[in-house]
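# Next input, structure requested:
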Amino acid sequence: MRTYKYRIVIEQDEDGVYVVSCPALRGCYSQGATIEEAVENINDAIRLHIEARKSVGEPIPIEVLLDEVEVSV
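Sure thing, here's the model as predicted:
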C-alpha cells in the first residue's frame, strides 16, 4: 500500500459549511459542518478518487505546487 500526500483547500461558504477540495485531483471535493469533519470527508474522497483511477488504469496525479502572489490595487 502506497501513501499519497496532497494539499487541500478549505473554505467556509455563506451557510457556514466548510467546503474542501484537493487541487491536484481535479473534481475531488467534499464538505463538512466543521473543519474536522470536512478534512475527514476529503480524506475519504481522495482515497476513493485514487482507487477509482487505479481501477481503470489512469495515472495518479502528483502534488501541484502552490505559491502566493502579492497584488496591490
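
# going forward, measure contacts and count neighbours with C-alpha atoms only.
OK.

# residues in contact with the residue nearest the centre of the chain?
The residue lying closest to the centre of the chain (C-alpha atoms, centre = their mean) is Cys22, at 2.0 Å. Each residue near Cys22 by C-alpha atoms under 8 Å, 6 or more residues apart in numbering is listed here: Tyr6, Arg7, Ile8, Val9, Cys28, Tyr29, Ile42, Ile46.

# Now, those residues that are in helices?
When DSSP state H is applied, those are split such that Ile42, Ile46 fall in helices.

# Now list the buried members of the contacts of Cys22.
Buried residues within these, counting neighbours by 16 or more other C-alpha atoms under 10 Å: Ile8, Cys28, Tyr29, Ile42, Ile46.

# compare with the first, here's sequence two:
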Amino acid sequence: MEYLVVVEKTPTGFSAFVPDLPGCVATAPSRTEIEEQIRSAVEFHVEGLRTDGLPVPFAVSEAITAEVSEDGPTYG
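A predicted model of the protein is given here:
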C-alpha cells in the first residue's frame, strides 16, 4: 500500500507526516534523510498497529496543487 507523505521545509531541515496514519511523523536535516526517515516511520507505525491487533488504515488521501501567478489570481 502506498501512503501520501507531506514533506515540509523547516528552518532546521525537513519534517514529514502521513495524513492517513495519525501520529506518523519524522524530521531530518536533509531531503534525502527525511525520505529515509519517513519510510522507516511508516513501516514501524504499520508494524505496531498489526502487533497491537489494530486495523491498518487504508491509504485514501490525495494531493493536488494550486497555481497562483506572480500577478495574483485571475478571475473569469
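
# where does the TM-score land?
Overlay of the two chains. TM-score (TM-score structural alignment, normalised by the length of structure 1): 0.80; 68 aligned residues with a C-alpha RMSD of 1.8 Å.

# if we can go back for a sec, just send the buried ones among the contacts of Cys22 of structure 1 back as JSON lines, with distance to Ile62 of structure 1 too.
Formatted as JSON lines, the buried ones among the contacts of Cys22 of structure 1 follow (distance: C-alpha to C-alpha, whole Å):
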{"residue": "Ile8", "distance to Ile62 of structure 1": "13"}
{"residue": "Cys28", "distance to Ile62 of structure 1": "14"}
{"residue": "Tyr29", "distance to Ile62 of structure 1": "17"}
{"residue": "Ile42", "distance to Ile62 of structure 1": "17"}
{"residue": "Ile46", "distance to Ile62 of structure 1": "13"}
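
# circling back: among the contacts of Cys22 of structure 1, which one sits closest to Glu63 of structure 1?
Among the contacts of Cys22 of structure 1, Tyr6 lies closest to Glu63 of structure 1 (C-alpha to C-alpha), at 5.8 Å.

# surely the closest one meets Glu63?
Yes: taking C-alpha atoms under 8 Å as the definition, Tyr6 of structure 1 is a contact partner of Glu63 at 5.8 Å.

# can you list residues touching both of those two?
Common neighbours of Tyr6 of structure 1 and Glu63, counting by C-alpha under 8 Å, 6+ apart, are Ala24.

# All set now, cheers.
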